[in-house]
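**Q** A predicted structure for the sequence below; I have some questions about it.
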Amino acid sequence: MINYPHLAQRLFNVPIAITPQKAEVVMAALADRFGIARLFRANGDAVALDGFGYDSEPAQDRAYEVVAGVAIIPVTGTLVQKLGTMRPYSGMTGYDGIRANLSMALEDKDVRAIVLDIDSPGGEVAGCFDLADAIFKARGTKPIWAILTESAFSAAYALASACDRIIVPRTGGTGSVGVICMHVDMSKALGAAGITVTLIHYGDRKTDGSDMQPLSKEALSRFQADVDAMGELFVKTVARNRKLSAAVVRGTQATTFLGAEGVEIGFADAVMAPDEAFRSLLAELG
């Protein structure tokens, strides 16, 4: 059973790298009881990895599939720091699982190359950039491609940008290099319900961001500073990974780019259907 209140704590009043549209979906999902309604579309099943049109080799003890010598690591749904599983689950993928799969695939003698099979709107900032750095540092060990099925936005794009190549389909997207922080003010709703909440605290800033009171100017300023710092880290990471100037990346202002537009801005390398991209990788491997 998913701990929705726990997820709410991880999504509100902290910087997250996720598309605004997905953030709005999360807000709507939590609206009924603030942590009770369904948060993600999910059935709990692991995501099947047959989208490239090849038969996979037996999984053995691997948590990833190996197709024609290529390890396929799924990066789907909302990205979270710790999921505790090496496969996507309940509409989420954990950075911990991606990192573990990447480490094993790099050491796997049967693996000649690695594909991150990405279709994600992004997710948590926590853990994202450390994983992006790990992917970037692994370049040169084995080819690492990001094949989008369909899109890599925000935190998912941070991971994709660290790969050797990014292939996007015509209807897929890249970008959203930005950070968002959501605050919910429940004070008026509680007052209308006849409920009075008194926050007893030590430390002037202890209650900053509490949903039981309006957001103060001081708290807003502090949260904005955190978001700005995370945003600059995002910009510099993508600029390094894609060999772009920080000014170019920053100038996108978290815009998303459809298909070929991403190639034009430098956020992707080619436009291909996923199966075509996979064949292209196999051709390069020989």
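**A** Yep, that arrived. Residues are numbered from 1 along each chain as shown.

**Q** C-alpha from now on. contacts and neighbour counts both.
**A** Noted.

**Q** Confirm that residue 257 sits in a strand.
**A** Yes: under DSSP: H, G, I helix; E, B strand; the rest coil, residue 257 falls within a strand.

**Q** That one and residue 153 touch, don't they?
**A** No: judged on CA atoms under 8 Å, residue 257 makes no contact with residue 153 at a distance of 9.3 Å.

**Q** Name the residue in those two with the higher neighbour count.
**A** Taking other CA atoms under 10 Å, residue 257 and residue 153 do not tie; residue 153 has more neighbours (30 against 22).

**Q** what do residue 257 and residue 153 both touch?
**A** Both residue 257 and residue 153 are contacted by 173-175, under the criterion CA atoms under 8 Å, 6 or more residues apart in numbering.

**Q** For ChimeraX, what selects the buried ones among these?
**A** Those of these that count as buried under 16 or more other CA atoms under 10 Å are selected in ChimeraX with:
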select :173,174,175
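
**Q** could the shared contacts of residue 257 and residue 153 go into a markdown table alongside secondary structure?
**A** Shown next, in a markdown table, are those (three-state DSSP):
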| residue | secondary structure |
| --- | --- |
| 173 | strand |
| 174 | strand |
| 175 | strand |
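
**Q** ok, structure two:
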Amino acid sequence: MADSTQMGVRRFGRINWMGLYTLSEREVRRFLAVWTQTLAAPLVTAGLFLLIFNLAIGPRRGEVMGQPFIAFLAPGILMMTVIQNAFANTSSSIVIAKVQGNIVDTLMPPLSPLELVLGYIAGGVGRGVLVALAIGVGMLAFLGIGIQHPLWALIFVLLGSIMLGALGIVAAIFANKFDQMAAITNFIVTPLAFLSGTFYSIDSLPPIMQTLTHWNPIFYLIDGVRYGVLGVSDSSPWLGLVVCSAASIGLVVLCWYWFKRGYRLKA
């Protein structure tokens, strides 16, 4: 009988639960250690967005989709903040490790490519959910906005955190320097977030822009959370669930493949 401890044979079963938990805990502790930057700052930024838009546009804007403008805006701000923080958590963790040269400390332990992906994404999901809870409490306390469909809201917050957490891994693996990471954030992630119906209903857009918006998966995240919070949306939440699930699975598979190949990770 072959010795189970021979080189190349995992001694942890199909899943190294301890290793996966340890990596996930590290990623969560990493952002909790600087909570004023990772949790408090997004809450302040979301509040400023709501305040400025309400003061500048709210009194003249009227209702949007049958909702006061500030109520229409709040779920979009919440989701945009969630996805930005989920993306930032995974991307910053990996790109900093690459630049500092200590990514090997994560690659050497007996963790499979899938376990590495799930561990990093767990940190992004944790940060995204905590940000969503903080903003949600603020919406209820200061704006009186409750949640019409809590399950839908939770599903899309989780999907958004997973999708942008995986996209953050993809971006960080591809980038070798901080300026490359900044370029991806500024020219890809931010435009997709801002042009996703966060600040407007897509019914107000020209037909060509409506078509392009429907090809943006972040639109379905924003629209899905808006449905969960307010009960109104530009598209079916079921369509959004399918699109966001497919995009999330595709990104996770790409992350797994790149970790398996060691693409731009191993010298």
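**A** Sure thing, it's come through. Just so it is clear, the model here is predicted, and its values are computed rather than measured.

**Q** overall similarity of the pair, as a TM-score.
**A** The TM-score (TM-score structural alignment, normalised by the length of the second structure) is 0.27; 128 aligned residues with a CA RMSD of 6.3 Å.

**Q** Dump the shared contacts of residue 257 and residue 153 of the first structure to JSON lines, plus distance to residue 97 of the first structure.
**A** As requested, those are exported to JSON lines (distance: CA to CA, whole Å):
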{"residue": "173", "distance to residue 97 of the first structure": "24"}
{"residue": "174", "distance to residue 97 of the first structure": "22"}
{"residue": "175", "distance to residue 97 of the first structure": "23"}
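
**Q** ok, so of the shared contacts of residue 257 and residue 153 of the first structure, who is nearest residue 274 of the first structure?
**A** Closest to residue 274 of the first structure out of these is residue 173 (13.1 Å), distances taken as CA to CA.

**Q** Hmm, that closest one is touching residue 156, no?
**A** No: taking contacts as CA under 8 Å, residue 173 of the first structure lies outside contact range of residue 156: 10.9 Å.

**Q** Let me know how buried residue 48 of the second structure is, in neighbour terms.
**A** Residue 48 of the second structure: 12 neighbours (other CA under 10 Å).

**Q** Figure out the helix or strand that it lives in.
**A** Here residue 48 of the second structure, judged by DSSP states H and E, is contained in helix 41-56.

**Q** just checking, what packs against that helix?
**A** Helix 41-56 of the second structure sits against helix 69-100, helix 113-138, with contacts defined as 3 or more CA pairs under 8 Å, 6 or more residues apart in numbering; DSSP states H and E.

**Q** Name the residues of that helix that come out as buried.
**A** Residues 42-43, 46-47, 50, 54 are the ones in helix 41-56 of the second structure that count as buried (16+ other CA under 10 Å).

**Q** how about residue 224 of the second structure, what does it touch?
**A** Going by CA under 8 Å, 6+ apart, residue 224 of the second structure touches 152-153, 156, 233, 237, 240-241.

**Q** Next one: it relative to residue 85 of the second structure, how far apart?
**A** Going from residue 224 of the second structure to residue 85 of the second structure by CA to CA, to the nearest Å gives 18 Å.

**Q** Tell me how many other residues surround the residue nearest to residue 70 of the first structure when sequence neighbours are not counted.
**A** Counting by CA to CA, 6 or more residues apart in numbering, residue 113 is the residue found nearest to residue 70 of the first structure once chain neighbours are left out, at 4.9 Å. Counted with other CA under 10 Å, the neighbours of residue 113 of the first structure add up to 23.

**Q** now swap in residue 282 of the first structure and tell me
**A** For residue 282 of the first structure, the neighbour count with other CA under 10 Å is 16.

**Q** now residue 118 of the first structure
**A** Using other CA under 10 Å, the number of residues around residue 118 of the first structure comes to 25.

**Q** Tell me the first helix or strand C-terminal of the helix or strand where it lies.
**A** Residue 118 of the first structure belongs to strand 113-124 when assigned by DSSP H and E. Toward the C-terminus, strand 113-124 of the first structure is succeeded by helix 128-137 as the next helix or strand (DSSP H and E).

**Q** mind listing the helices for the first structure?
**A** Applying DSSP state H to the first structure gives helices spanning 4-11, 20-30, 95-107, 128-137, 155-161, 187-192, 217-242, 246-251, 260-265, 274-285.

**Q** Of all the ones you listed, which one is nearest residue 167 of the first structure?
**A** Per CA to CA, nearest to residue 167 of the first structure of the helices of the first structure: helix 274-285, 6.7 Å.

**Q** Give the burial count for residue 126 of the second structure, as a bare number.
**A** Residue 126 of the second structure, neighbours per other CA under 10 Å, totals 23.

**Q** Check the one 10 residues further on too.
**A** Burial of residue 136 of the second structure is recorded as 19 neighbouring residues (other CA under 10 Å).

**Q** Now it: closest residue in space, sequence neighbours ignored.
**A** If the residues on either side of it in the chain are set aside, residue 136 of the second structure comes closest to residue 78, at 7.5 Å by CA to CA, 6+ apart.

**Q** Report the separation between that neighbour and residue 150 of the second structure.
**A** Distance, residue 78 of the second structure to residue 150 of the second structure, by CA to CA: 14 Å.

**Q** who's more crowded, the two?
**A** In this view residue 78 of the second structure and residue 150 are compared by other CA under 10 Å, and residue 78 has more residues nearby, 27 against 13.
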